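Engineer: I would like the atomic coordinates for the input below:
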Amino acid sequence: MALQGPIPVTYEMLFPHGCYIVGEVEPVKDFDASTNGRFVQARDKHTSEPVWQVAVMDADPTLKPAQKTVAVKILAQAQPIPPAAMPGLPFTPVRFDHITVTPYVNANGRLAYSIRVREMTAVRPKPVRENTV
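Structural biologist: This next block holds a predicted model:
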C-alpha cells in the first residue's frame, strides 16, 4: 500500500466550518521519558521537533457536543503563540497549515485521529464580493 504513516489533509477538509481555540498552548508530556517530578516534553519521532498541544472547538453545527473539542498537536521549536482575540467573539478563530492526521484505535476501541500541524495562524477575513451589474 502506498499510503503509510501520517495522512496529509487540508484545513478545509478537516475543519470545513472553521475552528476556535478553547485552551492554552501547552507542551505535550513524553510519558515514557518523564518520571515523578521530572517533566520531559514529547518530540516528534520523524522530525525530533518539540510537540505542543492546543484544544480547539470544531465549528461544524452537525457534530455532537462530545465531538466538538479536539486536541491539535503543533510541531515547533518554540511555543506557538495563538492569534490575537477578535473583538466581539468569545473564542479566537484559528487556521492550521501543513496538517496530517494519523488514525488509531483509542482506549474505548473506537477509531480516533491524531492531528498534527506545522503552523497556526489567524483567520483572514474572506474578501467581500461587490455586486456587478
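
Engineer: Every contact and neighbour count from this point should use C-alpha atoms.
Structural biologist: Fine.

Engineer: where do the strands sit along the chain?
Structural biologist: With strands called from DSSP state E, the chain shows them at 7-9, 19-21, 26-27, 51-58, 69-75, 92-97, 99-105, 111-117, 119-122.

Engineer: want to try a markdown table for these, with mean neighbour count as columns?
Structural biologist: Converted to a markdown table, the strands of the chain look like this (neighbours: other CA atoms under 10 Å):
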| stretch | mean neighbour count |
| --- | --- |
| strand 7-9 | 14 |
| strand 19-21 | 22 |
| strand 26-27 | 18 |
| strand 51-58 | 22 |
| strand 69-75 | 21 |
| strand 92-97 | 19 |
| strand 99-105 | 15 |
| strand 111-117 | 17 |
| strand 119-122 | 15 |
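
Engineer: so who does the residue nearest the centre of the chain touch?
Structural biologist: Centroid check for the chain by CA atoms, centre = their mean gives residue 72 as the closest residue, at 2.5 Å. Residue 72 sits next to 53-56, 114-117 when contact means CA atoms under 8 Å, 6 or more residues apart in numbering.

Engineer: And this one, please, so the two structures can be compared:
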Amino acid sequence: MALQGPIPISFDQVFPHGCYLVGNVEQVKDFDASANGRTVYAKDKTTGEPVWQIPVMDGDPTVKASQKTVAVKLLSTTEPTAPPAVPGMPITPVEFVGMTVTPYVAQNGRLAYSIRATGMRPPRAKQTPASKEVAA
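Structural biologist: Now for the predicted structure:
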C-alpha cells in the first residue's frame, strides 16, 4: 500500500468551521516508559521531537456535543505558544500548521483519528473570491 504513516492534511479539511482553544498546552507523558515516580515524556517515533497536546473545540455546529472537543498533538522541541486571546471573546481561535492525521481502531472497535501538527497560530483571514468588475 502506498499510504504509510501519518497522512498530510490541511487545517481547512479538518476544521472547516475553525477551532478554539479550550485548555492549556501540556507535554504528553509516555505512560509505558514512566515508572517508580519517574516521568518520561513521549517523543514522536518518526522525528524524535517531544509531543505536546492541546484540547480544542471544533467550530462545526453539526458535530455532536460529546465529540466537540479533541486533542491536537503538536511536535516541537520547545513548548508551543498559544495565540493571544481575542479581546471580548471567552475562547481563543487557533489555526494549526503542518497537520497530519493517522487513522486507528479505538478500544471500542470504532475508527478514530490522531491529529498532529507542527505548530499553531492565530487564524488567517478567510479568503473570498475577488469580485470581477464588468467593463462598460
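
Engineer: gap between the residue nearest to the centre of the first structure and residue 101 of the first structure?
Structural biologist: 10 Å (CA to CA, to the nearest Å).

Engineer: Overlap of the contact sets of those two?
Structural biologist: With CA under 8 Å, 6+ apart, residue 72 of the first structure and residue 101 have common neighbours 114-116.

Engineer: nearest residue to residue 53 of the second structure other than its sequence neighbours?
Structural biologist: Spatially, and ignoring its direct neighbours in sequence, residue 53 of the second structure is nearest to residue 73 (4.2 Å; CA to CA, 6 or more residues apart in numbering).

Engineer: which residues are contacting stretch 123-131 of the first structure?
Structural biologist: Residues from elsewhere that reach stretch 123-131 of the first structure (CA under 8 Å, 6+ apart): 93-95.

Engineer: for that stretch, which positions count as buried?
Structural biologist: residue 123 (16 or more other CA atoms under 10 Å).

Engineer: now it: how far from the chain's centre is it?
Structural biologist: 25 Å (CA atoms, centre = their mean, to the nearest Å).

Engineer: Repeat that for stretch 51-65 of the first structure.
Structural biologist: That offset, for stretch 51-65 of the first structure, works out to 8 Å (CA atoms, centre = their mean).

Engineer: cool, and stretch 112-121 of the first structure?
Structural biologist: 4 Å.

Engineer: cool, and stretch 61-75 of the second structure?
Structural biologist: 9 Å.

Engineer: just stretch 88-106 of the second structure next, same as before
Structural biologist: 2 Å.

Engineer: What is the end-to-end distance of stretch 69-85 of the first structure?
Structural biologist: 19 Å.

Engineer: That one aligns to what range in the second structure?
Structural biologist: Aligning stretch 69-85 of the first structure against the second structure (TM-score structural alignment) gives residues 69-85.

Engineer: rewinding a little: any chance of the strands of the first structure in a markdown table with distance to residue 41 of the first structure as columns?
Structural biologist: Formatted as a markdown table, the strands of the first structure follow (distance: least, CA to CA, whole Å):
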| stretch | distance to residue 41 of the first structure |
| --- | --- |
| strand 7-9 | 24 |
| strand 19-21 | 21 |
| strand 26-27 | 6 |
| strand 51-58 | 7 |
| strand 69-75 | 12 |
| strand 92-97 | 22 |
| strand 99-105 | 20 |
| strand 111-117 | 16 |
| strand 119-122 | 19 |
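
Engineer: Out of those strands, which is closest to residue 83 of the first structure?
Structural biologist: For residue 83 of the first structure, the closest of the strands of the first structure is strand 119-122, at 5.1 Å, according to CA to CA.

Engineer: Next, the mean deviation of the closest one compared to the second structure.
Structural biologist: After superposition onto the second structure, strand 119-122 of the first structure sits on average 0.8 Å from its aligned residues (mean CA distance after the TM-score superposition for the first structure).

Engineer: can you list contacts of stretch 50-58 of the second structure?
Structural biologist: 15, 17-28, 41-44, 68-80.
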